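In: Coordinates for the following, if possible.
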Amino acid sequence: MASHRRPSSSGLDRTKRVTVLSAAAASAAAALSAVPAGARPEDPPSDAVSARGAVDRLYAQAERATELFNAAEERSRRLTEEVDLLRDRAARGQERVNAIRNALGGLAGAQYRSGGLDPAIALVLSESPDGYLDKASALERIGQRHAERLRSLRTALRSLRQQRTEAAGKLVELSDSRKAVAHHKKTVQRKLATARRLLNALSPEERARFARASRHGRRADGGFLPGFEDMAAASPRAAAALAAARQAVGLPYAWGAAGPSAFDCSGLTQWAYGAAGVAIPRTSQAQRYAGRSVPLSQAQPGDLVVYRSDASHVGMYAGNGQVIHAPYPGAAVRYDPVGMMPISSVTRP
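Out: From the prediction side, this is the model:
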């Protein structure tokens, strides 16, 4: 696809862009290196600075659990659809079995009324068709029409048993997936409750300082930083997705939510691309592979920026070294520096 980026005669625009991205990533790495190596996520903080760090870690752990919850929830939804489909097929299969049995029963009744019942038909109505058909001598005692009906019945019964077995297996998987959903939900709730307790213990000034800590990318009057409108998206669909994400700025974070009035990180990017007519997976881990990987230095508006080694956070590149993302509970969808935390990959859907 042809690029819509403005041509540069000297290449300085790209150099400047790479510098902005690299500097932002380096500053984030330096900030993260200040976390004490031996600190546990829920150790009681000794002061306001360590309390803010503990809250950050708790939010990161809650986000990882949220993405696990999203994956389990998505799997439960898919398994529920598969179980419903198998049950529907089994019901149709049972109807076919009943119809064939009724046909054979009607034939037996007609023979009985005419003065006798073919022993072969009597066996069909009293024994398993599988066992009966395995007796080669039995096939010699019935006509071709009877044999075809028996074969159809045997095929229908085998298919019905297979569908019921498969449905039973899917139900076990569904039960396990629902247990995983409940487990991850409890983990998220526990982490967030601990974070809230730590935040509530801070003074109003410290809470305000935490809320402002990474809020960059917009001027006081709410406008974009210079350069946002000038950068071309990677494609028309990326431009449409970015436009949707921009409309979501200011809406609240809610874990497990995928719009249109609240979002978690992967829910925002999935919703934005869905608004552009592009289906991408639900979780940040899956979104990492939902397109072509590109170097950070070549990021274009609309690209997905995936964070941390476990790909537990995702945002959308908005240009000028900024991303739009849903950061954490209590914070609205917003712009932040692309290097706000370690970057795992950049994906172009």
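In: From here on, just use CA atoms for contacts and neighbour counts.
Out: OK.
In: How far away from the center of its chain is stretch 280-295?
Out: 11 Å (Cα atoms, centre = their mean, to the nearest Å).
In: Span of that stretch from start to end?
Out: Stretch 280-295 has an end-to-end distance of 20 Å (criterion: Cα to Cα, to the nearest Å).
In: what sits up against that stretch?
Out: 67, 70-71, 74, 265-267, 270, 273-274, 304, 306, 310-314, 345-349 (Cα atoms under 8 Å, 6 or more residues apart in numbering).
In: Give the buried subset of those as a PyMOL selection command.
Out: PyMOL command restricting these to the buried ones, with burial defined by 16 or more other Cα atoms under 10 Å:
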select buried, resi 67+70+71+74+265+266+267+270+273+274+304+306+311+312+313+314+345+346+347+348+349
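In: so of the contacts of stretch 280-295, which ones are in strands?
Out: 304, 306, 313-314, 345-348 (DSSP state E).
In: Farthest pair within the residues you listed?
Out: His313 and Arg348 (15.9 Å; Cα to Cα).
In: Quote the end-to-end distance of stretch 322-334.
Out: Terminal residues of stretch 322-334 lie 10 Å apart, using Cα to Cα.
In: and for comparison, fold this next one:
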Amino acid sequence: MAAVASHRKPRRRSLTGTTARTAVTLALASAAGGGALEGTALADPGPATARVRTEVDRLHREAEEATEKYNGAREKAVKAQQALDGLRDEAARRTQRLNASRNALGSLATAQYRSGGIDPALQLALSSAPDQYLERASLMDRAGSRQATAVAGIRHQLRGLDQVRDQAGERLAELRGHQAELRTQKKAAHRKLAAAERLLDRLTAKQRATVLRQDDHAAESADSADRADRGAPRAARLKAPNARAAQAVSFAYGALGKPYVWGATGPDGFDCSGLTQASWRAAGVALPRTSYTQINAGQRVPRSELAPGDLVFFYSGISHVGLYIGNGQMIHAPRPGAPVRLAPIDQMPFAGASRPA
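Out: This is a model prediction of the structure:
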């Protein structure tokens, strides 16, 4: 009997209590970090789904922080490239002028050499027209003076050219630094988004739909309410503090339903700061590229005095921004997979607001 018992399959124990919670935690960690447990759907429709939602929200928020840093680095890289191009053009122009000055100096030196092969006293003695000689000698003296001035001018041009080349070298180093930052932040954002996607892939189709819908309920509710009131866009424009703000609001309404596109500023897709920048650009106002720089554009506004067209910012790192449209609502580009939509500003931790001028 003992021998028979030794060949029996061990009984499988179900996970309950602390053991079950530990398994869920390990599954989440594995999904976020690319562990060996990837690919197995989570069976617990309650706590597991809630934890996945929390983790996905965190990853999307961190991806957006990296995206905004990427946008900032890209803006700086563009400016550094423009400055470098300008300096290179200036160096080329200065080099051309320097070469022309050198050629002119060479021609002057050649003329002097050809006329100065005989001792000046002997030339005067042998000259059949001493008055003419003296006049030419005076001209040569002045020519020598011009030569000295030309040499001094060339030296000045050389110093200026060296300075321009030094500045170009500094801009090139700056550009390379921004390009390195671009690569770093792009990788960080994509890594976070991929981790979120791996985590969602561990859910059943029903669980995944639940997670992605849960953070959209408030937005869908606001969107439905607004679409029921076709006068809402016009009302928001009328309540705007000025014509430019009204134009920005109109643009944002026109962007509703367009996809969130990583690093995009329109017209077919937007990220969060890309949408607000494009909205105010349509009103003739140039905003910085990132959420954490846009908050310093224009006048800071307390939450109690918000008006349509104001920029509203969220999270401690100022990593998200939307366009306020009144009644506690905003239009924003939420995250990958979620189109531009209306949402309550209470949906996220409020960090401040500003009113572009």
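In: that older thread, quick one: which of the ones in strands among the contacts of stretch 280-295 of the first structure is nearest Pro236 of the first structure?
Out: When those are compared against Pro236 of the first structure (criterion: Cα to Cα), the nearest one is Arg348, at 12.3 Å.
In: Could you double-check that that closest one lies in contact with Pro301?
Out: No - using Cα atoms under 8 Å, Arg348 of the first structure is not in contact with Pro301, being 9.5 Å away.
In: Serialize the ones in strands among the contacts of stretch 280-295 of the first structure to TSV and add fields for distance to Ile100 of the first structure.
Out: TSV is the format used below for those (distance: Cα to Cα, whole Å):
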residue	distance to Ile100 of the first structure
Leu304	56
Val306	57
His313	56
Val314	56
Ser345	58
Val346	58
Thr347	55
Arg348	55
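In: quick one, helices of the second structure?
Out: Along the second structure, the stretches classed as helices by DSSP state H are 2-6, 17-33, 47-115, 120-126, 130-201, 205-214, 217-228, 232-239, 243-254, 272-281, 291-294.
In: Outside of the fourth one itself, list whatever touches it.
Out: Same thing as helix 120-126 of the second structure. 130, 133-134.
In: same thing but at 7 Å, please
Out: With Cα atoms under 7 Å, 6 or more residues apart in numbering as the test, helix 120-126 of the second structure has contacts from 130, 133.
In: Which positions in that helix come out as buried?
Out: Leu124.
In: ok, now how distant is the residue nearest to the spatial centre of the first structure from Ala138 of the first structure?
Out: In the first structure, the C-alpha closest to the average C-alpha coordinate belongs to Arg282, at a distance of 2.4 Å (Cα atoms, centre = their mean). Distance of Arg282 of the first structure to Ala138 of the first structure, computed by Cα to Cα: 57 Å.
In: Looks like Ser214 of the first structure contacts Asp336 (just checking).
Out: Yes - assessed by Cα atoms under 7 Å, Ser214 of the first structure is found in contact with Asp336 at 6.5 Å.
In: Would you mind telling me which of those two has the busier surroundings?
Out: Asp336 (22 against 13; other Cα atoms under 10 Å).
In: thinking Ala90 of the first structure is in contact with Arg161, fair?
Out: No - Ala90 of the first structure lies out of contact with Arg161 (Cα under 7 Å); the separation is 8.4 Å.
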